[in-house]
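Visitor: Quick one, fold the following:
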Amino acid sequence: MDHVHPLPAYLVQRYKGWKATKYEENSAWYRRLADEGQRPRAMVISCCDSRVHVTSIFGADQGEFFIHRNIANLVPSYEPDGNQHGTSAAIEYAVTALNVAHVIVLGHSQCGGVQGCLDMCHGRAPALEETTSFVGRWMDILRPGFDLVKDVPEENQARALEKEAVVVSLKNLMTFPFVQSAVEAKQLSLHGLWTDIGEGGLESYEPATNSFVKV
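Guide: So this is what the prediction gives:
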């Protein structure tokens, strides 16, 4: 395959630095993870955005989180015969095979995917409306959330929709029978979070008030 090339030199250099330092200092832990398998306590569903560093935010080590990333940290509704199986498969594996105790949906500020959905809903993104747009069709999951924020002043709509993306995902999680069953059996708890990239802030969703509060 002529289109596949060797790893860039700077990444090779970084790998060798990691192997010589962090790996060597914790090699016994890595071997234990390899031999005994993973036992993460929580699954985190976050955005693909490179600025959202889940393990850094929580100071987590390897083996602590089962992490799934997608555009705008969205969870589709349960559709066994649909085409959105990547996120659904990750959730199924986390809940039924790994038996995680927590599923965390982590949204964030300045989310490009959410902005794309907002632009579609305002008729400003014809390219995303095309049936061939993977991003557009994925962001259709969030379209119902726009109806809940459309009366918010436009300059505040993006942030409101970012948080609504978390709420939509939490609602959709409960459409999965195995998630609902685990929640009702008190074997699994769901959590919604939103982080401000620039400020380093973290807010948690409170269902009783349908609002986000600082952690």
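Visitor: going forward, measure contacts and count neighbours with C-alpha atoms only.
Guide: Will do.
Visitor: quick one: which helix or strand includes the spatially most central residue of the chain?
Guide: Nearest to the mean C-alpha position of the chain, counting by CA atoms, centre = their mean, stands Ser46 at 1.8 Å. If you go by DSSP states H and E, Ser46 is part of strand 42-47.
Visitor: what's the spacing between the helix or strand just after that strand and its chain's center?
Guide: Next along the chain after strand 42-47, taking DSSP H and E as the criterion, comes helix 54-58. Put simply, helix 54-58 sits 13 Å off its chain's centre (CA atoms, centre = their mean, to the nearest Å).
Visitor: here's the other one to compare against:
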Amino acid sequence: MHRIKPLPTFLLQRYQGWKATTYAENSAWYRRLATEGQRPRAMVISCCDSRVHVTSIFGADQGEFFIHRNIANLVPPFEPDGDHHGTSAAVEYAVNVLQVAHIVVLGHSRCGGVQGCIDMCEGRAPELEEKSSFVGRWMDILRPKYDQVADIKADEDKSQRLEQLAVVTSMENLMTFPFVESRVNDGSLSIHGLWTDIAEGGMSQFMGKTLDFQPV
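Guide: Sure thing, here's the model as predicted:
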């Protein structure tokens, strides 16, 4: 622990600027959030990618979204095996404790995790095949969907399609959680799938009736 260092100056300055402006102008609201607890309307499962700024995209305020981020916005299937499951724990907390009304799975363009899955499936990433690779084993969640894009010739089209299939995979796996399925069935919870184009700022949503992504 002696190698742990203080925050870099640029982060400290940004914090101090936030505290002196945004916080100072809304301190009563922050105190209310602290004392009354959070009541988010939705859970958003998005990628860790620093280019995906969930609160900015939707203009959300503090306390509005319960956000969970991981590589390639994936949700694993329900597996109560006693192992560590960070994403599953977040879903359980959002649904059973916070009683969110919506779960939004947000995928995006140029996803490095999805590209890693493609590289792994096409034999270009032997390091991801290693049992010790956390990223590789995580992307095994998406790997079964690769067969649906294997014949797509254009690299960009292949990546985009698998990025969208990552969203579909997460929605499918969410429905394997009994507490999610029961609330979806009784109408108190809805699941939504989105894919955003970082460069163009576009957004597409998954349509359950047509089973495809359409611009919003």
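Visitor: Once they're superposed, what TM-score comes out?
Guide: Counting by TM-score structural alignment, normalised by the length of the first structure, the TM-score of this superposition works out to 0.98. Behind it: 215 aligned residues with a CA RMSD of 0.9 Å.
Visitor: that older thread, which ones are touching the residue nearest to the centre of the first structure?
Guide: Counting by CA atoms under 8 Å, 6 or more residues apart in numbering, Ser46 of the first structure makes contact with Val52, Val54, Ile67, His68, Arg69, Asn70, Ala72, Asn73, Leu74, Val105, Leu106, Gly107.
Visitor: Name the residues of stretch 64-74 of the first structure that are buried.
Guide: Residues of stretch 64-74 of the first structure classed as buried by neighbour count (16 or more other CA atoms under 10 Å): Phe65, Phe66, Ile67, His68, Arg69, Asn70, Ile71, Ala72, Asn73, Leu74.
Visitor: Identify the residues contacting that stretch?
Guide: 39-49, 55, 87, 90, 94, 105-107, 111-114, 135, 138-139, 141-142, 162, 165-166, 168-169.
Visitor: quick one: the strands in the first structure?
Guide: Remark: strands assigned in the first structure by DSSP state E are 42-47, 65-70, 102-108, 189-196, 201-206, 211-214.
Visitor: Now tabulate the ones you listed in CSV and tack on distance to Ala20 of the first structure.
Guide: Below are those laid out as CSV (distance: least, CA to CA, whole Å):
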stretch, distance to Ala20 of the first structure
strand 42-47, 29
strand 65-70, 24
strand 102-108, 32
strand 189-196, 33
strand 201-206, 33
strand 211-214, 39
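Visitor: Pro153 of the first structure: which of these is closest?
Guide: Proximity to Pro153 of the first structure (CA to CA) singles out strand 211-214 among the strands of the first structure, at 17.3 Å.
Visitor: helices or strands up against that closest one?
Guide: Other elements packing on strand 211-214 of the first structure under the criterion 3 or more CA pairs under 8 Å, 6 or more residues apart in numbering; DSSP states H and E are strand 201-206.
Visitor: so how far is the strand it packs on from its chain's centroid?
Guide: 15 Å.
Visitor: Could you give me the buried positions within that strand?
Guide: Applying a neighbour-count criterion of 16+ other CA under 10 Å, one finds Leu202, Glu203, Ser204, Tyr205 buried in strand 201-206 of the first structure.
Visitor: Which one of these is nearest to Phe176 of the first structure?
Guide: Tyr205 (20.3 Å).
Visitor: could you list every residue that touches Ile118 of the second structure?
Guide: Per CA under 8 Å, 6+ apart, neighbours of Ile118 of the second structure: Tyr146, Ser159.
Visitor: and if we set it to 10 Å?
Guide: 112, 124-125, 139, 142-143, 146, 149-150, 155, 158-159, 162 (CA atoms under 10 Å, 6 or more residues apart in numbering).
Visitor: what do you get for Asp119 of the second structure?
Guide: Per CA under 10 Å, 6+ apart, neighbours of Asp119 of the second structure: Gly113, Ala125, Pro126, Leu128.
Visitor: In the second structure, what residue corresponds to Asn70 of the first structure?
Guide: Under the alignment (TM-score structural alignment), Asn70 of the first structure pairs with Asn70 in the second structure.
Visitor: Sorry, slip of the keys, the one I care about is His53 of the first structure.
Guide: Match for His53 of the first structure (TM-score structural alignment): His53.
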